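Peer 1: sequence first, then the predicted structure, then my questions.
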Amino acid sequence: MDTTGVAPFDEEGARGHEFGRHADVSREGDDGDDTTTDAPPAVIVASVRLSGGPLALSESLAAISGASVQPNHHTVARDGERSLVLSIVDASVDEVEAAFAGDSTVEGFQAVQSFPDRLTYRVALAESAVLIAPTSLELGSRTVAVEGRNGEWHADFQFPDRESLVTLRAFCEANDISFTVNSLSETEYPGTVADDLSESQRETLKTAYESGYFDVPREFSQTELAEELGISTSAVSDRLRRATAQLIEERFGSLDRREGS
């Protein structure tokens, strides 16, 4: 089983340069009293890759590895049936449905909508399918973003402490799910709007801004942006659309959509 990238989290503790910050800074004042300054609680931000085992839709992602899969929401029916609504970019109907049909974690599926640049499906999960989000929620962590691409799930988490990250890794190992840490950082603030974007969305926005895509007149086309990122134009459009919607919602809160929009 692949556990590459999780070496910093051994049982003896994290490496000093990873988690070496002190939460409290104490100094002795001129009057001899000890003064303690409490820093904001640290948050551990981890970008991880998950695949294999009974992980929900892991087999489908491997079958359509060139596609981008975005989970929209997860529901649980009264009878306990779990389902996911997914948006899929860069895959045909035949490819997607063949992947679902051959996936042991899928009980059934139904097309919801079809657009020129993406497909939307409701997928009923098999009883054996494992979802990571419920366990991470129990550990007090926050799932910031999830995307299926290159045959794997890519997820950004915010953990309250090192132990919760180690516990989630152990849960994945116990279920034969590969858990690989791509990047790891510690921050002393609860989060910003940018933290709610996925790694790929941040990369797309940053590249678009730096290249002049948002300039008037536009200096960089969507086709050029797609070539720069190594993805399709429809994937660029989808990432920009989702990232912009996320930024608007975080900045202005929940807004009423116009009827018919």
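Peer 2: Arrived safely, thanks for sending.

Peer 1: every contact and neighbour count from this point should use C-alpha atoms.
Peer 2: OK.

Peer 1: what about G52, how many neighbours?
Peer 2: 22 (other CA atoms under 10 Å).

Peer 1: what about the nearest residue to it once chain neighbours are set aside, distance to H154?
Peer 2: The spatial neighbour of G52 that comes closest, neighbours along the chain excluded (CA to CA, 6 or more residues apart in numbering), is I177 at 5.2 Å. Distance, I177 to H154, by CA to CA, to the nearest Å: 13 Å.

Peer 1: okay, now the one to match up with it:
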Amino acid sequence: MGFVLEARLSHEDLVLMPTIEDVSGVTIRYEYTVSSGEDTFLFVSVFGNEYEAVEEAIDADHTVSDSTRIAAFPNRTIYRVTLASALDPLPAQCSEEGLFVFKLTSGERGWIIRIYLPDRDALAVFREGCRDRGVSFRVRQLQESGSLDDATYFLTEQQHEILLLAYYAGYYDIPRRVSQGDLAEQLGVSTSAVSQRLRRAIAELIAATLETNRTPETLE
């Protein structure tokens, strides 16, 4: 069946770690890398509104060089950077172990990785690969894989959009960094529509992920 692991990785030479530490008000999502000749390019999405601070931090980041803003969208900007002898969050030896990366985003002053592991041997390889490179590795969650990762397919496109925007904009942060009015303005809809979409999306996620054969004793 395999496992789904969520872990926090940190090391001063991990790609974009200095930027993650310098600019805490945004979320960076690792998209993919492309090799061309002797260079390796990394594409990342940055969610938030502190783009000037992000670009200043990237320019001073020793793990990358030659930052280029590729595209800008409401609440999201895509950058391409050249890797500069930086550590990759995924150890090289993991490529033959059947690991699949669901998501790699910044968080807790490090990289938060969520990956599929076919067995516990693959977990041991991943952990050892981090240790050998001196990368701090802390498990946040480890569970048997199942239908949990299919839960997003219960969401409509609008529900998926509003949850993604709300999450990365900081609506669920404590304290909140944006209001429903802010989300409504970015989406071009009413605050009431945002409220309804959020409630319906969260209800779908709860229905898809919680055990349906149990009810709280207080509701029986």
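Peer 2: Arrived safely. Predicted, not measured: the structure shown is a model, and the values here were computed from it.

Peer 1: ok, back up a step: tell me the counterpart of the residue nearest to G52 of structure 1 in structure 2.
Peer 2: Matched across to structure 2, I177 of structure 1 falls on V135, judged by TM-score structural alignment.

Peer 1: again, but for T143 of structure 1
Peer 2: So, by TM-score structural alignment, T143 of structure 1 is matched to V101.

Peer 1: so its match makes contact with S95?
Peer 2: No: using CA atoms under 8 Å, V101 of structure 2 makes no contact with S95, being 10.7 Å away.

Peer 1: can you pull out the helices in structure 1?
Peer 2: 58-63, 93-101, 133-138, 162-174, 199-211, 222-229, 233-252 (DSSP state H).

Peer 1: D156 of structure 1 -> structure 2?
Peer 2: Aligned counterpart of D156 of structure 1 in structure 2: R114 (TM-score structural alignment).

Peer 1: quick check: closest non-adjacent residue to its match.
Peer 2: E6 (4.3 Å).

Peer 1: quick one, what contacts the equivalent of the one you found over in structure 1?
Peer 2: Alignment note (TM-score structural alignment): E6 of structure 2 maps to S47 of structure 1. Counting by CA atoms under 8 Å, 6 or more residues apart in numbering, S47 of structure 1 touches 154-157, 181-184, 199.

Peer 1: same check for these, but in structure 2.
Peer 2: Shared with structure 2 under both residues aligned by TM-score structural alignment, their matches' CA atoms under 8 Å, the contacts from these are 154-157, 181-184.

Peer 1: who's in contact with stretch 164-172 of structure 2?
Peer 2: By CA under 8 Å, 6+ apart, stretch 164-172 of structure 2 touches 26-27, 47-48, 75, 173, 176-180, 183.

Peer 1: just stretch 52-69 of structure 1 next, same as before
Peer 2: Contacts of stretch 52-69 of structure 1 (CA under 8 Å, 6+ apart): 51, 86-91, 95-96, 99-100, 102-106, 125, 128-132, 147-153, 175-178, 235.

Peer 1: what about burial for the residues you listed, which qualify?
Peer 2: 51, 86-91, 96, 99-100, 103-106, 125, 129-130, 147-153, 176-178, 235 (16 or more other CA atoms under 10 Å).

Peer 1: report how many residues lie close to the closest residue to S106 of structure 2 other than its chain neighbours.
Peer 2: In space, S106 of structure 2 comes closest to I28 once its chain neighbours are excluded; the distance is 5.2 Å by CA to CA, 6+ apart. By the criterion of other CA under 10 Å, I28 of structure 2 has 26 neighbours.
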